[in-house]
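**Q** With the sequence up front, the predicted model follows.
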Amino acid sequence: MDAALPLELPLDINSVKGFLADSEGAALYRLAAEASDRGPCLEIGSYCGKSTVYLGSACKLMNNTLFAVDHHRGSEEHQPGEEYHDRELFDNRSQLMDSFHAFRTNMRAAQLEEHVVPVVAPTTVAARHWNTPLGLVFIDGGHSLEAALNDYRCWSRHIVPGGFLAIHDIFPNPEDGGQAPYDIYKLALASGQFELVEMVETLGILRRL
């Protein structure tokens, strides 16, 4: 990745809700820029759009497109009574968590609406008829093993040779965090189809062989 590429974001990234470290976001920005000559980018798990701003800004710079897949009903940990529940994102009318309004607001503020395509659906539904080759897939969806496996199996096969797979929240030590992202990271390496490029905090970056 080109570490010299200047990070240019159109808004204060700290104003966007999310769980991405600055160093991880900067790595995603550079990665999306590098991947743009291989095909469009796709992320699973947009939430309020923090990672989307990093990825989408790089796509805008390179005149590329980012597909942002998320059902916007939150993962297990975002539900009422759970550790990461945010009352501001709970829709009292439907009695469901809904991050899509915040996501759209942030995309508009970041001037990314012409480069980010929201796909508001569960990952398995979004992938059902997908045929577009991808230069980058970023997985940051649900952290249950079922959800992580679905994300990996649905999307990794669409990455072109030389393209990238990035996985967030990799914790080799179970005491530090959930193991599902680490499990699919190990699965990708064991497949023989990917090689590790770099680890940036909890972000694993792999290249398709």
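**A** Nice, thanks for sending it over. Residues are numbered from 1 along each chain as shown.
**Q** going forward, measure contacts and count neighbours with C-alpha atoms only.
**A** OK.
**Q** can you name the farthest residue from the center of the chain?
**A** Within the chain, the residue lying farthest from the chain centre (CA atoms, centre = their mean) is Arg93, at 28.0 Å.
**Q** Buried residues in the lengthiest helix in the chain, which are they?
**A** As assigned by DSSP state H, the longest helix anywhere in the chain is helix 22-35. Buried positions in helix 22-35, judged by neighbour count with 16 or more other CA atoms under 10 Å: Glu24, Gly25, Ala26, Ala27, Leu28, Tyr29, Arg30, Leu31, Ala32, Ala33, Glu34, Ala35.
**Q** same question, stretch 66-75
**A** Going by neighbour count (16+ other CA under 10 Å), the buried part of stretch 66-75 is Leu66, Phe67, Ala68, Val69, Asp70, His71, His72, Arg73, Gly74, Ser75.
**Q** Tell me the one among the residues you listed nearest to Leu42.
**A** Of all those, Leu42 sits closest to Phe67, with 4.6 Å by CA to CA.
**Q** Name the residues that touch the helix or strand where the closest one lies?
**A** Element membership of Phe67 [criterion: DSSP states H and E] is strand 66-69. With contact meaning CA atoms under 8 Å, 6 or more residues apart in numbering, strand 66-69 is reached by 40-46, 52, 55-56, 59, 115-123, 126.
**Q** ok so, going back, which other helices and strands does the longest helix of the chain contact?
**A** Judged by 3 or more CA pairs under 8 Å, 6 or more residues apart in numbering; DSSP states H and E, the packing partners of helix 22-35 are helix 50-61, strand 134-139, strand 159-167, strand 194-200.
**Q** In addition, the following structure is provided for comparison:
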Amino acid sequence: MSSPTRPSTLPDDRRTVADDAPGFMPADEADALHSVADHYLSQPDSVGLGIEIGTYCGKSTVYLGDAAERHGALVVTVDHHRGSEEHQPGWEYHDTALVDAHAGLLDTAARFRRTMFDAKLEQTVLGLVAPSTAAARVWGREADFVFIDGGHSMEAAQNDYDGWARWVRSGGALLIHDVFPDPADGGRPPYEIYRQALDSGLFTEVAVHGSLRVLQRA
């Protein structure tokens, strides 16, 4: 199998859009994500679909959408757009600029749409505004990859894994972000579901880039 982390070739204009979008993914991991998505969408048995769980403002979605566009594929990105625990008032990553004055709650949906508009990816990226658990209840088709980067509580990470890992096609990939084997480096829930995927026997690790893990399904 060719490397799923060959160099990223995201165009400069889209890179600028991604850089301007609020978010937390390091540039080198985003480049790796781009090349991984391109790899799995380019395979002969591709079904032309990738899934992202955890949209926020669409920074990583630009990389996924660009890869999908190259192959006439689609990306569905799932988020309730009310933010994870760490985005709420009083927490480290709360951004007052993203609070909806009407509801008094975080709302990243409009900023996500702006990102997709600026990146010219509105025909390639489909935003599904719903909790991950609710969206999983109505989902019904396989994908070339599922990228889990949603809430980092154990409940949220477990729900994302239980609801979406099963939709990775044979030969496709489960991608998990913020995997830190050392607890001193970051939260444990993404690591815990990463271990579950490996222990299931269905997935084999094929690439590591920073905190991004690429697991291929048998």
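**A** Nice, I can see it. Please read these numbers as outputs of a predicted model, since none were measured by experiment.
**Q** and the longest helix of structure 1, which stretch of structure 2?
**A** Against structure 2, the aligned range for helix 22-35 of structure 1 is residues 27-40 (TM-score structural alignment).
**Q** and that stretch, how far from structure 1 on average?
**A** Once superposed with structure 1, the aligned residues differ from stretch 27-40 of structure 2 by a mean of 1.1 Å; criterion: mean CA distance after the TM-score superposition for structure 1.
**Q** What is the distance between that stretch and the centre of its chain?
**A** Put simply, stretch 27-40 of structure 2 sits 11 Å off its chain's centre (CA atoms, centre = their mean, to the nearest Å).
**Q** With stretch 76-92 of structure 2 instead?
**A** Relative to its chain's centre, stretch 76-92 of structure 2 lies at 14 Å (CA atoms, centre = their mean).
**Q** Onto which residues of structure 1 does it map?
**A** Taking TM-score structural alignment, stretch 76-92 of structure 2 hits residues 67-83 over in structure 1.
**Q** and the matching stretch, how far apart are its ends?
**A** Counting by CA to CA, to the nearest Å, you get 28 Å between the two ends of stretch 67-83 of structure 1.
**Q** still on that earlier bit, which residues sit against the longest helix of structure 1?
**A** By CA under 8 Å, 6+ apart, the residues outside helix 22-35 of structure 1 that reach it are 1-3, 5, 7, 41, 51, 54-55, 57-59, 61-62, 135-136, 163-164, 200-203.
**Q** now swap in stretch 180-197 of structure 1 and tell me
**A** By CA under 8 Å, 6+ apart, the surrounding residues in contact with stretch 180-197 of structure 1 are 143-145, 148-149, 152, 167-172, 204-209.
**Q** now with 6 Å?
**A** Stretch 180-197 of structure 1 has contacts (CA atoms under 6 Å, 6 or more residues apart in numbering) with His143, Leu145, Ile170, Phe171, Ile205, Leu206, Arg207, Arg208, Leu209.
**Q** so is the fifth one in a helix, a strand, or just coil?
**A** Okay, so that is Ile205 of structure 1. Counting by DSSP: H, G, I helix; E, B strand; the rest coil, the backbone at Ile205 of structure 1 sits in strand.
**Q** show me what contacts it?
**A** For Ile205 of structure 1, the contact set (CA under 6 Å, 6+ apart) comprises Leu165, Ala166, Val197, Glu198.
**Q** counterpart of the second one in structure 2?
**A** Right, the one you point to is Ala166 of structure 1. Mapped onto structure 2 by TM-score structural alignment, Ala166 of structure 1 lines up with Leu175.
**Q** Please work out how many residues are found near that match.
**A** By the criterion of other CA atoms under 10 Å, Leu175 of structure 2 has 25 neighbours.
**Q** Surely it is in contact with Asp149?
**A** No. Contact criterion CA atoms under 6 Å: Leu175 of structure 2 and Asp149 do not qualify, at 8.5 Å.
**Q** circling back: looking at the buried residues of stretch 66-75 of structure 1, which is nearest Asp176 of structure 1?
**A** Nearest to Asp176 of structure 1 among the buried residues of stretch 66-75 of structure 1: Ser75, at 18.6 Å, using CA to CA.
**Q** show me what contacts the closest one?
**A** Residues in contact with Ser75 of structure 1, defined by CA under 6 Å, 6+ apart, are Gly142.
**Q** What's the separation between it and Pro40 of structure 1?
**A** Ser75 of structure 1 is 25 Å from Pro40 of structure 1, where distance means CA to CA.
**Q** about what we covered before: what's the angle from the longest helix of structure 1 to strand 159-167?
**A** Helix 22-35 of structure 1 runs at 170 degrees relative to strand 159-167, counting by axes from the mean of the first three to the mean of the last three CA atoms, to 10 degrees.
**Q** and after helix 22-35 of structure 1, which helix or strand comes next?
**A** Once the chain leaves helix 22-35 of structure 1, the next helix or strand it forms, by DSSP H and E, is strand 41-44.
**Q** Can you tell me what sits against that next one?
**A** Strand 41-44 of structure 1 has contacts (CA under 6 Å, 6+ apart) with Leu66, Phe67, Ala68, Val69, Leu134, Gly135, Leu136, Val137, Phe138, Ile139, Asp140, Gly141.
**Q** what's the neighbour count on Gly145 of structure 2?
**A** For the record, residue 145 of structure 2 is Phe, not Gly. Neighbour count for Phe145 of structure 2, taken as other CA under 10 Å: 31.
**Q** what's the matching residue for it over in structure 1?
**A** Mapped onto structure 1 by TM-score structural alignment, Phe145 of structure 2 lines up with Leu136.
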